[in-house]
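[1] Sequence plus predicted model, see below.
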Amino acid sequence: MKKNGNFIEKLEADIAVAEAELERFRVRGMAFTAEAKDRHDEHVEQLELKIDQINRDLRILKKADEYQWKDLKDGLESGWRELQYELRNAIETFKTESGVAGPHGGDEGPFPYGDLSSHSFAKKKK
C-alpha cells in the first residue's frame, strides 16, 4: 500500500503546483483587454473544472479498495495528463498577449512564469 500512498502524495504535490500556476495565469489575465480577457477567462474556467474533477477523483481513489485502484488510478492519470496539456497550452496561448500598461496592471514583457518544464506537472508521464 506504500506504493499507492506515494502515488497519492506525488499527485497531491503536482496538483498544488498546477493550482499555483493557474492562479498566476488567472492574475495575469486581469490586465488584458476586454476581448483577450474573455478568451482568457474561458480557459481559466475550464482549467478550474478540470482541477476540481481531478481532486474529486483523487478523493474517490483514496477510499478505493485494491480491486478498484488500478482502473481509478488509470483514469486519474489520464485526466492529469489532459490537465497538464491544457494548462501548458493556455499559458503558451497567452504568453505574448499584451496587457494594459499601468503601475498596477499589465506588464511590458513576455509571460512571467519562466520555464515550466522543470515542474513535475509539466513533465510527460509514461
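    Received it, and whenever you're ready, just let me know what you need.

[2] CA only for contacts and neighbour counts going forward, please
    OK.

[3] how far away is Lys70 from Phe94?
    36 Å (CA to CA, to the nearest Å).

[4] Between the two, tell me which one has more neighbours.
    Phe94 (19 against 14; other CA atoms under 10 Å).

[5] State the next helix or strand along the chain beyond the longest helix along the chain.
    In terms of residue count, the longest helix belonging to the chain (DSSP state H) is helix 34-63. Using DSSP states H and E, the helix or strand that follows helix 34-63 towards the C-terminus is helix 66-93.

[6] here's the one I want to compare it with:
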Amino acid sequence: MDERKEYVEKLSAQIVEWDAQIDRLKDKAESATPEERFDYHNTITALQLKRDEAAEKLQGISAATDDEWEDLKTGTEQIWGEVKSILCDAIKKVT
C-alpha cells in the first residue's frame, strides 16, 4: 500500500471517530442546563465546521496528483490539529 493511500485511510478513520465523539457531545448537550447547552452548541458547531473542512482536504488529497498531495498534506495536518484541539477542550469541559 502506498503512503498516500495509508494516509487517506488513517484520516478517514479519524473522521469516523470524530463523528462519534461529536454525537456523544450532542447527547450530553441534551441533558445540560440552558447555559451549558449554549456552550455545547457553539463547540459542536465549531467542531462540525472544522470536521467538514478536514473532510474536504481529505477529498482533495484523494483526487490530487502525486506532486500535489504532499502540499495538501501540510494544510490537512494543520486542520487536523485544530479539530483535535477543539475536541479535547470540549471533552475536558464535560468531564
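    Nice, I can see it. Every value quoted in this text rests on a predicted model; they were computed, and no experiment measured them.

[7] With the second structure overlaid, how far apart is the longest helix of the first structure on average?
    Mean deviation of helix 34-63 of the first structure from its aligned counterpart in the second structure after superposition (mean CA distance after the TM-score superposition for the first structure): 0.6 Å.

[8] angle of that helix against helix 66-93?
    160 degrees (axes from the mean of the first three to the mean of the last three CA atoms, to 10 degrees).

[9] What helices and strands are in contact with helix 34-63 of the first structure?
    The elements that helix 34-63 of the first structure packs onto, with contact taken as 3 or more CA pairs under 8 Å, 6 or more residues apart in numbering; DSSP states H and E, are helix 2-29, helix 66-93.

[10] which stretch among these comes nearest Glu48 of the first structure?
    helix 2-29 (8.1 Å; CA to CA).

[11] Read off where that closest one ends up in the second structure.
    Aligned using TM-score structural alignment, helix 2-29 of the first structure spans residues 2-29 in the second structure.

[12] OK, contacts around Ile91 of the first structure?
    Phe25 (CA atoms under 8 Å, 6 or more residues apart in numbering).
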